[in-house]
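J.: after the sequence you'll find the predicted model.
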Amino acid sequence: MSRPQPPRLVPPPDLYGRPRPDRYLQALDWLASKYVPLFTGKDRYGTRPRPPETHPQELTVVSREPVADDVVSLRLATGDRRLLPRWQPGAHLDLILPSGRRRQYSLCGDPADRYAYRIAVRLLPDGQGGSAEVHRELTAGSTVGIRGPRNAFPFAGDRKVLLLAGGIGLTPVLPMAREAAWRGLDWHLVHTGRSRASLPFAGEVARLAARHPGRVTVLTDDEHGMPSATDLLARAGEGTAVYCCGPVPMLDAVQAAFARSEAKALHFERFSAAPIVDGKPFTLRLRDGRELLVPADRTALEVLRADDPGTPYSCQQGFCGVCKLRVLSGTVDHRDRKLSAQQRADGEMLVCVSRAAEGECLELDV
């Protein structure tokens, strides 16, 4: 006995009972699919498409405001307000300034804001000119080249966290504090500086303290005296991870005192070159045959800049790669955190941190 076949489905008639699709409605649907997106930027269901994420080479200064004595905050965005690449607390942006100088500044805004990056720059009168150029040239409406974001100071989100910020060192630490609060971590932020007027984003820090009582401490030299590293680390209980960013004396003191604390880990970011460890004098030979002596207490970059102030550099810590040069002969003592094994084998060197053995001569392709 054969199984009965199911009845064949027949499309319903159109509005007038005709056994075919309604041509008038088909035409309206086609017109809507073409012209609604064209004139409204939306699809026919009213959904506006998300602008694509881009990796821009240039951003515009959309706003600029003073946030402390000699500190300006800049908001940077694309000209057409496109989505920017994501970033995490601790990340920084490379700025290529109009002069060609490249400088790195920590992102200090909200990672959830995908349409703008925020940085803050303190004017350094005795610096190399980068901060002065930012203060002088980067006004609202001006454009600046960028690279990044990149992160050499990542926030791991440990269960217990002590955040230490000295002055402008708050810039990478402030997003970490917000992240720690959002995650429900056991955290504490200490912001130190000469005076309250010198502390950037004091209003934001105050609001953070009001929302999270007992988790934010502000210490200024003129009110409380200069805190010792031991005093700062006393807030790190057993198993605490410490994140520290600030001037070199603060970082050196915290590193020296860390072993005596109960903290389990120390993460830090420097504003300037790390101190030279176990340096020995060596020589650089340039293409024109001249030889430059690198003393034990100076870097190859410092010596090259003394000979040619236009020598490019940025982080001075061995991770950005701006100062990379090719070595034609000689053995390099690599101390960077950037080059791959293949790049090193090919003769590349970051002259901001890498050195040579005592008495060695490195012949550079420069």
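T.: Thanks, I have the structure now.
J.: every contact and neighbour count from this point should use C-alpha atoms.
T.: Noted.
J.: quick one: the helices in this structure?
T.: 23-40, 130-137, 170-183, 202-211, 221-224, 229-233, 248-258, 300-307, 341-345 (DSSP state H).
J.: without its sequence neighbours, what residue ends up closest to the most centrally placed residue in the chain?
T.: Centroid-nearest residue in the chain: residue 92, 1.1 Å away (criterion: CA atoms, centre = their mean). Distances taken as CA to CA, 6 or more residues apart in numbering place residue 106 nearest to residue 92, at 4.0 Å, with adjacent residues excluded.
J.: OK, contacts around the one you found?
T.: Applying CA atoms under 8 Å, 6 or more residues apart in numbering, we find residue 106 in contact with 90-93, 119-120, 171-172.
J.: what about 7 Å?
T.: Neighbouring residues of residue 106 by CA atoms under 7 Å, 6 or more residues apart in numbering: 90-93, 119, 171-172.
J.: a markdown table please, covering the residues you listed and showing distance to residue 328.
T.: Formatted as a markdown table, the contacts of residue 106 follow (distance: CA to CA, whole Å):
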| residue | distance to residue 328 |
| --- | --- |
| 90 | 36 |
| 91 | 34 |
| 92 | 33 |
| 93 | 32 |
| 119 | 39 |
| 171 | 40 |
| 172 | 38 |
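J.: this is the comparison structure:
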Amino acid sequence: MESSMERLSRVGVELTLRVAQRRQEADGVVSLTLQALDTESLPGWDAGSHIDVVVGDGTTRQYSLCGDPTRHDSWRIAVLREESGRGGSRWVHDTVREGDSLRVRGPRNHFRLEPAPRYLFIGGGIGVTPLLPMIAAAEAAGAEWRLAYGGRSSSSMAFLTELECFGERVVFYPHNETGKLDLDRLLATPSRDTLVYCCGPEALLEAVEQKTGHWPAGSLHVERFSARSDTAVAVESDHAFEVELSRSGTVVQVPADRTVLSVLEEVDADVVSSCAEGTCGSCETIVLAGRPDHRDSVLTDAERAAGDRMMVCVSRCLGSRLVLDL
């Protein structure tokens, strides 16, 4: 059974924070430094963590923490304005100003930096944000590392000044000057003592996944804030199944056209959700019996194969019954 501390680590806390600083970091990118309304310290976090920000319409968006994990008085996030998005980033850019209050949840981490002697970091656009504290952690651990950072143009690439101080360990790829990231060269030779961490647009993540196919298992770690393209399953293939909540003995039916999460919410099950797209990890639930049909963008291949947890907002059942630790 999940302990209260494990649940807090997964779900995070809800806070109201003040925007202490707003900075233009690049074309279309602003950073927000958030501080507590009182003098209390903020919850600790480590490299790879993100928070949920409640935007104007009451929904949430996930943003990586990209400040200094050793500071407990502030958090920093960076937000790319996406004109074709759902409106959250436009709300931040157009509405949020210094002194405003924001509701946030977290931090949570499904992109942890595992110990290794060497790292290759690959960032695309705003995907560089979770890599900044990872670089600091690698430095502190005395590990070797390199960063390949690509973007549309130098003017659109945030935090260049912060990264330029690392010299040749950081290679910038502004597409309009150098072309796209040279993944063939970067990933040609596998290394058993090197971990690859990548965050960026889905096309970049898929390309890196493809080009690291000959690397040792477990070498690649990626983070997505949009659903991976291979999780889409035709609606006509879905089937109804039942879910038992082990703690109460309640059994519910999940129709073919509804999610597990929506049914659980109807019976007031103790489950938290945020993105409803299988990307944030907040609805992760322990599976005690049955075979999940994984459709999330969070779990690794090994975690999927284990079958002992699932994201109930998108994943379903391969059989006729699941038993969940709820």
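T.: Everything's here; your move. Note that the coordinates shown come from a computational prediction; the quantities given were computed from them, not determined experimentally.
J.: separation between the aligned partner of the residue nearest to the centre of the first structure in the second structure and residue 22 of the second structure?
T.: Alignment note (TM-score structural alignment): residue 92 of the first structure maps to residue 50 of the second structure. Between residue 50 of the second structure and residue 22 of the second structure the distance is 18 Å, computed by CA to CA, to the nearest Å.
J.: over to residue 147 of the second structure?
T.: From residue 147 of the second structure across to residue 22 of the second structure, the span is 26 Å (CA to CA).
J.: neighbour count for those two, which is higher?
T.: Using other CA atoms under 10 Å, the more surrounded residue of residue 147 of the second structure and residue 22 is residue 147, with 24 against 19.
J.: which position in the first structure pairs with the more buried one?
T.: Matched to the first structure by TM-score structural alignment, residue 147 of the second structure sits across from residue 189.
J.: residues in contact with the closest residue in space to residue 150 of the second structure that isn't next to it in sequence?
T.: Setting aside the residues directly before and after it, residue 150 of the second structure is nearest to residue 173 in space (CA to CA, 6+ apart), at 4.4 Å. Taking CA under 7 Å, 6+ apart, we find residue 173 of the second structure in contact with 149-151, 179-181.
J.: who wins on neighbours among those?
T.: The residue in those with the most neighbours, by other CA under 10 Å, is residue 150 (28 neighbours).
J.: touching, that residue and residue 172? I think so.
T.: Yes. Using CA atoms under 7 Å, residue 150 of the second structure is in contact with residue 172, at 5.9 Å.
J.: test my guess that residue 350 of the first structure contacts residue 318.
T.: Yes. Contact criterion CA under 7 Å: residue 350 of the first structure and residue 318 qualify, at 6.4 Å.
J.: with neighbour numbers in mind, choose between those two.
T.: Between residue 350 of the first structure and residue 318, residue 350 has the larger neighbour count (other CA under 10 Å), namely 29 against 24.
J.: quick one: map the more buried one onto the second structure.
T.: So residue 350 of the first structure corresponds to residue 312, using TM-score structural alignment.
J.: hmm, who's touching stretch 64-73 of the first structure?
T.: Applying CA under 7 Å, 6+ apart, the contact partners of stretch 64-73 of the first structure are 74-75, 118-123, 139-140, 197-201.
J.: of these, buried ones?
T.: 74-75, 118-123, 139, 198-201 (16 or more other CA atoms under 10 Å).
J.: make TSV out of those residues and add distance to residue 237 of the first structure.
T.: Output for these, formatted as TSV (distance: CA to CA, whole Å):
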residue	distance to residue 237 of the first structure
74	36
75	37
118	32
119	31
120	31
121	33
122	32
123	36
139	44
198	29
199	26
200	27
201	27
